[in-house]
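**Q** Give me a model of this one.
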Amino acid sequence: MRGLLPHPLLSAGLFVMWMLMQRTVMPGPALVGAAVALLGGWALAVLQPGRTRLGRPGAALRLLGNVAADVIRSNLGVAQVILLRRKDRRAGFIRIRLALRDPQALAILAVILTATPGTAWVEYEEEEGWLLLHVLDLIDEEAWVRIVKDRYEAPLMEMFQ
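**A** Sure, this is the predicted structure:
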């Protein structure tokens, strides 16, 4: 059974999402949904992601709180920049050296930085650990480095090491 459904929860979730998006229980969409679910499970099995064991649930909760607060604050900041057409806004790129090396932790960091309005993960140089980040309203580079390192990287390192 494991060969047919290597990731049964993922496949079930894909099937349910497909059926919800189709808004019908007709056999045609259900058959396509089953195919999508099987292919999704097989694709993840081919990628063979490493098993991750998260430690420190307190760090995860702290990170979640930081991200939620920063997303709200960034939404307000971006709205202010756009609606008020501030002239003092200065977009730019900053380079940040990361100590984080775990691929799953880096993926989470990329999602956090890209999901936070006003920032975008542009590039990561794996050998040296340099992150290139684009910031819409870059007033203080050091403040952004501290945000990434203290609010995001530190809890991720606690969780993944």
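**Q** From now on I want contacts and neighbour counts done on CA atoms only, so please keep to that.
**A** Will do.
**Q** what's the single longest helix in this structure?
**A** helix 57-84 (DSSP state H).
**Q** Which of the helices or strands spans the closest residue to Trp121 other than its chain neighbours?
**A** Nearest in space to Trp121, with sequence neighbours left out and distances taken as C-alpha to C-alpha, 6 or more residues apart in numbering, is Leu133 at 4.9 Å. Using DSSP states H and E, Leu133 sits within strand 130-135.
**Q** Skip ahead from that strand and say which helix or strand is next.
**A** Scanning onward from strand 130-135 (DSSP H and E), the first element met is helix 141-146.
**Q** please give me the structure for this one as well, since I'd like to look at both together:
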Amino acid sequence: MTAERLGFPQPWLTVALFVVWQFLADSVTGASVVMGLILGVVIPQITHRFWPDSPSMKKPWVLVRYLTVVLYDIIVASISVTILILSPRQPRSAFVSYPLQLHDPLGITILANTISLTPGTVSADVSDDGTLLLIHALDVDDDAELIRAIHQRYEKPLLEMFR
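**A** Next up is the predicted model:
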């Protein structure tokens, strides 16, 4: 029996809402658990008409590795940006056009958000045909190296998850 047939049209959203509510509540109490469960069940029920078909993640276990890499990169980039800001050296900012290999809209969204979450980079735009992602980098020496790093660290695992 599928989760959708059991009344959970977006089971991952249900879990995510419950977990986020627990973090927002700042402590796990009976009331916060009940409220988290209510939100986790009711919000997906109300919004399920607006959601596209559920994404088909082919290798969900890759997500754990991906999140570990992203968390590590956020920490390292935070330190690098702090050092850059405190140093007298001027940053070499640039807009870089990143050629996308991903075609799945959810995968492209996750990639763009990952880039924006990493200090020093932000996703600025996706081309109309979905083949390019415009990225602003705070400090970049070599555009090709930035493109290679994003592909290896972020897009390649996403391709593995969604193909």
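**Q** Packing partners of the longest helix of structure 1?
**A** On a contact count with 3 or more C-alpha pairs under 8 Å, 6 or more residues apart in numbering; DSSP states H and E, helix 57-84 of structure 1 meets helix 154-160.
**Q** I'd like the distance between Ala99 of structure 1 and Leu83 of structure 1.
**A** 37 Å (C-alpha to C-alpha, to the nearest Å).
**Q** Compare these two (neighbour count), which wins?
**A** Higher neighbour count among Ala99 of structure 1 and Leu83: Ala99, with 13 against 9, using other C-alpha atoms under 10 Å.
**Q** Show me what the more buried one lines up with in structure 2.
**A** The alignment partner of Ala99 of structure 1 in structure 2, by TM-score structural alignment, is Gln101.
**Q** And for that match, nearest residue in space, chain neighbours not counted?
**A** Closest to Gln101 of structure 2 by C-alpha to C-alpha, 6+ apart is Thr131, at 7.2 Å.
**Q** In contact with the counterpart of that neighbour in structure 1, which residues are there?
**A** Using TM-score structural alignment, the equivalent of Thr131 of structure 2 in structure 1 is Gly129. By C-alpha atoms under 8 Å, 6 or more residues apart in numbering, Gly129 of structure 1 lies in contact with Arg97, Leu98, Ala99, Leu100, Arg101.
**Q** cool, Leu63 of structure 2 as well?
**A** Neighbouring residues of Leu63 of structure 2 by C-alpha under 8 Å, 6+ apart: Pro157, Met161.
**Q** Please tell me how far it sits from Gln152 of structure 2.
**A** Using C-alpha to C-alpha, one obtains 15 Å as the distance from Leu63 of structure 2 to Gln152 of structure 2.
**Q** which position in structure 2 aligns with Thr119 of structure 1?
**A** In structure 2, Thr119 of structure 1 lands on Thr121 (TM-score structural alignment).
**Q** residues contacting its match?
**A** Neighbour list for Thr121 of structure 2: Ile115, Ile135, His136, Ala137, Leu138 [criterion: C-alpha under 8 Å, 6+ apart].
**Q** you'd agree the residue nearest to Trp121 of structure 1 is up against Leu98?
**A** No - counting by C-alpha atoms under 8 Å, Leu133 of structure 1 stays clear of Leu98, with 11.8 Å between them.
**Q** ok, these two, which is more surrounded?
**A** Leu133 (23 against 18).
**Q** Identify the residues contacting that one.
**A** By C-alpha under 8 Å, 6+ apart, the residues touching Leu133 of structure 1 are Phe93, Ile94, Arg95, Ile96, Thr119, Ala120, Trp121, Val122, Glu123.
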